[in-house]
Each structure stands twice: as structure tokens, then as C-alpha cells.
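Asks: Just a sequence and a predicted model for now, questions to come.
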Amino acid sequence: MADLPGIKSAAPRLPVSDLSRSLEFYSTRLGFRTLDIWPETAPAEALISKNDAHLRLYSQEAHGSDPRGEATVTLRVDNA
């Protein structure tokens, strides 16, 4: 991401059928760490990271949407 001025990172948002199971897989099998989960009372989305890679996982059930063809990318910038 260093080639793009002002953009610090990007975080693709991916739908998952089971957030807890997905977090377990990404952490134990792939070495990601959980940075944030929200809302605290009924987790529906999580931000995970490994090295400079960030992913946002969200529960399809909690968001009630059909994810086919859906994509969200979050860009972190330092000058907005």
C-alpha cells in the first residue's frame, strides 16, 4: 500500500456463516489476531490482522443479507 499516497491500509469485508468458527480458523490455522469485535453484546463483525493484512469478517445471519456479488473495502487514510 506504500505506493498509494495517503492510504495506510485496506480491509476487505468478507461474509461468513459462523463468526466464532471463522475467527477460530483464522487465528489457529492462519495466524491472524483479532483486533476488534462488535457489538460486544452480540458479536456480528470482527477486524482481524496478520502482519500488514487486515480483514473484516461479518456474520451473514446478523446482517440479514445475501452476500452474492457483495463487496466492501475499507481504506484507512491519514489525511481525510
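Replies: Here it is on my side, so go on.
Asks: contacts and neighbour counts: CA atoms only from here.
Replies: OK.
Asks: where do the strands sit along the protein?
Replies: For the chain, the strands defined by DSSP state E occupy 7-16, 33-38, 45-50, 53-59, 72-77.
Asks: Pro15: what's it in contact with?
Replies: 57-60, 67 (C-alpha atoms under 8 Å, 6 or more residues apart in numbering).
Asks: Tell me the one of those nearest Leu35?
Replies: Leu57 (11.5 Å; C-alpha to C-alpha).
Asks: okay, now the one to match up with it:
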Amino acid sequence: VQKMDKPQGNALKYATYFSEMIAEGVLCENHDFVPAFSELITLGFVLKFNNEDIDFLMESKNLQIFCEDEKLLSSAFPSD
């Protein structure tokens, strides 16, 4: 995992461009979902990907992470 450098200028602008690139790459075959996914990533970036905030955000959008995905994410990104 590569650590991102902290944006030097407008953090929201950086987060927006960052999230658009991620969303387009992940959802390359589902372009209809790119704007909504990009918006979620942008908000997560602004919230500094705080676990409690992200959990609430996902709950408020009626989203969930499947158990097998949670295991994969936990092994790839262990918490401190």
C-alpha cells in the first residue's frame, strides 16, 4: 500500500479528482455508478476515512460491506 502525500492546496479539489480517478478505475464497466461512488470517496477523504464516520455514512446510504470483503480489507489494511 502506498501512502498518499498530503495535498498542498485545495483539499476538496484534490479529493474530488482523486475520487473520480478511483471510481472510474474500479467501476470501469459500470459508468452509471461512477458519480455516486466518486461522491462517497470524496466525502470519505474529507472525513479522513475515520472508521466511525465511514460506518455512519454507509449506514445512512443503506450500504454494507460483505463479510468476505471485510476480511480482505482487514488483512490488506490492518488497523494500528
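Replies: Now that the structure is in, tell me what you want to look at. Just so it is clear, the structure is predicted and the values come from calculations on it, not from any experiment.
Asks: Please state their TM-score.
Replies: Once superposed, the chains reach a TM-score of 0.32 (TM-score structural alignment, normalised by the length of the first structure), with 41 aligned residues with a C-alpha RMSD of 3.6 Å.
Asks: Could you take the strands of the first structure and lay them out as CSV, with extra columns for distance to Leu23 of the first structure?
Replies: Putting the strands of the first structure into CSV (distance: least, C-alpha to C-alpha, whole Å) gives the following:
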stretch, distance to Leu23 of the first structure
strand 7-16, 10
strand 33-38, 8
strand 45-50, 8
strand 53-59, 8
strand 72-77, 19
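Asks: how about the contacts of Pro15 of the first structure in TSV, adding neighbour count and distance to Leu47 of the first structure?
Replies: Compiled in TSV, these are given as follows (neighbours: other C-alpha atoms under 10 Å; distance: C-alpha to C-alpha, whole Å):
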residue	neighbour count	distance to Leu47 of the first structure
Leu57	23	7
Tyr58	23	9
Ser59	20	12
Gln60	18	15
Pro67	12	18
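Asks: circling back: ok, which of the strands of the first structure comes nearest Ser22 of the first structure?
Replies: strand 7-16 (7.0 Å).
Asks: Tell me where the longest helix sits in the first structure.
Replies: Looking across the first structure with DSSP state H, the single longest helix is helix 19-28.
Asks: Check which helices and strands that helix sits against.
Replies: strand 33-38, strand 53-59 (3 or more C-alpha pairs under 8 Å, 6 or more residues apart in numbering; DSSP states H and E).
Asks: closest one to Leu19 of the first structure among the ones you listed?
Replies: That would be strand 53-59 among these, by C-alpha to C-alpha, at 5.6 Å.
Asks: now what about the closest one, what contacts it?
Replies: Taking C-alpha under 8 Å, 6+ apart as the rule, strand 53-59 of the first structure contacts 9-19, 44-49.
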